[in-house]
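S.K.: this one's sequence-less:
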């Protein structure tokens, strides 16, 4: 799927410095984000030697097969240490199986959730962090935000993502819009997930400490979501 420009350090994955989609394609006619154009390739840039006197750059392009696309807005740089991201979190869709959440490093695919299982079914990412303080990375997304409206939390362990929590009745995207609302915030008391309830009437803040708990922050509006993300 991708070819390294040179071998990786024996010390492990490099720190990512950038990520972007390329090779636009119309081979998946879904248009959930407002147009018919998706992406066929993901390019990662990295520095394999952040403590060296000179940078040691790496640039890798990962191309999907003709049966898949990146059905997404932009890759998100993630990692257990947010200051040293080592993976890109993306939405990858199969033409017959719909979307999955995937984590890519310059070496290729690290881990992924199962595909939803049906074409034209999508998920909207919230973010990735150590949500419960156990030293392991969790990823969060809303499964089918226009239909199932279910928040799902998965934990990364080695090369596997395992679902650890779910809560229905939540949403972070409206069909046809070219943006996802809310995300992860930390206002000094640990990470919280910000999104709307399923009928778009309230803003919800959720925490995960082994179980999911939610509290309302008041009436929904795009401005209220932005204020919540800014800890206002």
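M.R.: Sure thing, it's come through. Just so you know, these numbers come straight off a predicted model, no measurement behind them.
S.K.: CA atoms for contacts and neighbours, from now on please.
M.R.: OK.
S.K.: what sits up against stretch 94-114?
M.R.: For stretch 94-114, contacts defined as CA atoms under 8 Å, 6 or more residues apart in numbering pick out 1-4, 13-14, 28, 44, 59-60, 62, 67-69, 71, 86-93, 115-123, 125, 156, 159-162.
S.K.: same thing but at 7 Å, please
M.R.: Residues outside stretch 94-114 that contact it (CA atoms under 7 Å, 6 or more residues apart in numbering) are 2, 4, 28, 44, 60, 67-69, 86-93, 115-123, 159-161.
S.K.: distance between the ends of it?
M.R.: Distance between the two ends of stretch 94-114: 11 Å, counting by CA to CA, to the nearest Å.
S.K.: In it, which residues are buried?
M.R.: 94-112 (16 or more other CA atoms under 10 Å).
S.K.: For residue 65, give its distance to residue 90.
M.R.: Counting by CA to CA, the gap between residue 65 and residue 90 amounts to 16 Å.
S.K.: out of the two, which sits in the more crowded spot?
M.R.: Here residue 65 and residue 90 are compared on neighbour count by other CA atoms under 10 Å; more neighbours surround residue 90, at 24 against 11.
S.K.: what about the more buried one, is that helix, strand or coil?
M.R.: At residue 90 the chain is in strand, as set by DSSP: H, G, I helix; E, B strand; the rest coil.
S.K.: That one: what's it in contact with?
M.R.: 72, 75, 76, 101, 102, 103.
S.K.: now, the most widely separated pair of those?
M.R.: The most widely separated members of these are 72 and 103, with 13.2 Å between them, by CA to CA.
S.K.: show me the contacts for residue 120.
M.R.: Contacts here follow CA under 7 Å, 6+ apart; on that basis residue 120 touches 30, 98.
S.K.: residue boundaries of the helices in the chain?
M.R.: Counting by DSSP state H, the segments of the chain that form helices are 222-229.
S.K.: about what we covered before: need the contacts of residue 90 in JSON lines (columns: distance to residue 217).
M.R.: Shown next, in JSON lines, are those (distance: CA to CA, whole Å):
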{"residue": "72", "distance to residue 217": "28"}
{"residue": "75", "distance to residue 217": "28"}
{"residue": "76", "distance to residue 217": "26"}
{"residue": "101", "distance to residue 217": "28"}
{"residue": "102", "distance to residue 217": "30"}
{"residue": "103", "distance to residue 217": "31"}
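S.K.: hold the first one in mind and look at this next one:
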């Protein structure tokens, strides 16, 4: 398993973490400007973030500040080169008072941290989504997968970012949940190589099965509901049940 990211600075989001990239134009990212202006608490507290901060390869500190009707309903940003152009994007879960949660993509433009694109919001406030993972594309880019309303139905969607444009596909699969309401654990999903293919794995809605919605692989039943992160280690899936009992699965 990878090491836990470093805590964000003292003035950042409480218990937020610093995302780090070893290469590319953006090397670090975290959420800042804690605020209580979005009353949802899906992540277990009433505090969300009002801005995104990055450190560039040259050491510059840049910040994107949200308007009063938006927050980052998230804990740690994700850094990835989604379009394979050699520059990094920062991916976040952004929520608005009018439309709820959606995926927001930031990057460097003209020396500033700018919004490059965004997916559709869930349609109403207090409706959240959780990012599930990034799957490599044949063109070298990455497709983002996520679960809309993981506490209500749990529908898989995908998002691609190419040539500055976002394309999205919804309702790819249902009966999924990669988050428990009120939990700070956002890692209940994983991407790994099993056999000859890269696959996305997520729990079922009741968290009693592991599901592979992008392939024909059968669900794997579990001895009980899980509530811990899913990790891929040497081709095996490692997680744990609510009582802490570890689970190791070889698909």
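M.R.: Nice, thanks for sending it over. Being a predicted model, the structure only gives us computed values, none of them experimental.
S.K.: Among the contacts of stretch 94-114 of structure 1, which ones are in strands?
M.R.: The subset of these located in strands under the criterion DSSP state E comprises 44, 60, 68-69, 87-93, 123, 160-161.
S.K.: what's the most distant pair in these?
M.R.: Across these, the longest distance by CA to CA is 25.6 Å; it joins 60 and 123.
S.K.: tally of neighbours for the counterpart of residue 207 of structure 2 in structure 1?
M.R.: Residue correspondence, TM-score structural alignment: residue 207 of structure 2 in this structure matches residue 200 in structure 1. Close neighbours of residue 200 of structure 1, defined as other CA under 10 Å, add up to 18.
S.K.: how about the nearest residue to residue 200 of structure 1, chain neighbours excluded?
M.R.: With CA to CA, 6 or more residues apart in numbering as the measure, residue 220 is the residue that lies nearest to residue 200 of structure 1, at 6.3 Å, once sequence neighbours are left out.
S.K.: pretty sure the one you found contacts residue 202?
M.R.: Yes - at 4.2 Å, residue 220 of structure 1 counts as touching residue 202 under the criterion of CA atoms under 7 Å.
S.K.: any common contacting residues for those two?
M.R.: Counting by CA under 7 Å, 6+ apart, the residues touching both residue 220 of structure 1 and residue 202 are residue 196.
S.K.: sorry, back to before: out of the ones in strands among the contacts of stretch 94-114 of structure 1, which one sits closest to residue 192 of structure 1?
M.R.: Nearest to residue 192 of structure 1 among these, with distances taken as CA to CA, is residue 89, at 18.3 Å.
S.K.: Could you report the neighbour count for the aligned residue in structure 2 for that closest one?
M.R.: Taking TM-score structural alignment as the alignment basis, one finds that residue 89 of structure 1 is matched in structure 2 by residue 91. Residues near residue 91 of structure 2, counting by other CA under 10 Å, number 24.
S.K.: Now do the strands in the stretch 51-200 of structure 2.
M.R.: Counting by DSSP state E, counting those that start in this stretch, the stretch 51-200 of structure 2 has strands at residues 61-65, 70-72, 78-80, 89-96, 100-109, 112-118, 129-136, 142-148, 155-162, 165-173, 190-194, 197-203.
S.K.: May I see the ones you listed arranged in a markdown table, with distance to residue 32 of structure 2 as well?
M.R.: Output for those, formatted as a markdown table (distance: least, CA to CA, whole Å):
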| stretch | distance to residue 32 of structure 2 |
| --- | --- |
| strand 61-65 | 9 |
| strand 70-72 | 9 |
| strand 78-80 | 15 |
| strand 89-96 | 13 |
| strand 100-109 | 15 |
| strand 112-118 | 14 |
| strand 129-136 | 19 |
| strand 142-148 | 23 |
| strand 155-162 | 25 |
| strand 165-173 | 25 |
| strand 190-194 | 26 |
| strand 197-203 | 29 |
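S.K.: Looking at these, which is nearest to residue 232 of structure 2?
M.R.: Shortest distance between residue 232 of structure 2 and these, using CA to CA, is found for strand 190-194: 6.2 Å.
S.K.: packing partners for that closest one?
M.R.: Contact here means 3 or more CA pairs under 7 Å, 6 or more residues apart in numbering; DSSP states H and E; on that basis strand 190-194 of structure 2 packs against strand 129-136, strand 197-203, strand 231-233.
S.K.: highest average neighbour count across those strands?
M.R.: Among those, strand 129-136 has the highest mean neighbour count (mean count of other CA atoms under 10 Å), at a mean of 23.
S.K.: Strand 100-109 and that one, what's the angle between them?
M.R.: For the pair strand 129-136 of structure 2 and strand 100-109, the angle between their directions (axes from the mean of the first three to the mean of the last three CA atoms, to 10 degrees) equals 50 degrees.
S.K.: angle of strand 129-136 of structure 2 against strand 142-148?
M.R.: Angular relation of strand 129-136 of structure 2 and strand 142-148 on a 0 to 180 degree scale: 160 degrees, by the same axes, to 10 degrees.
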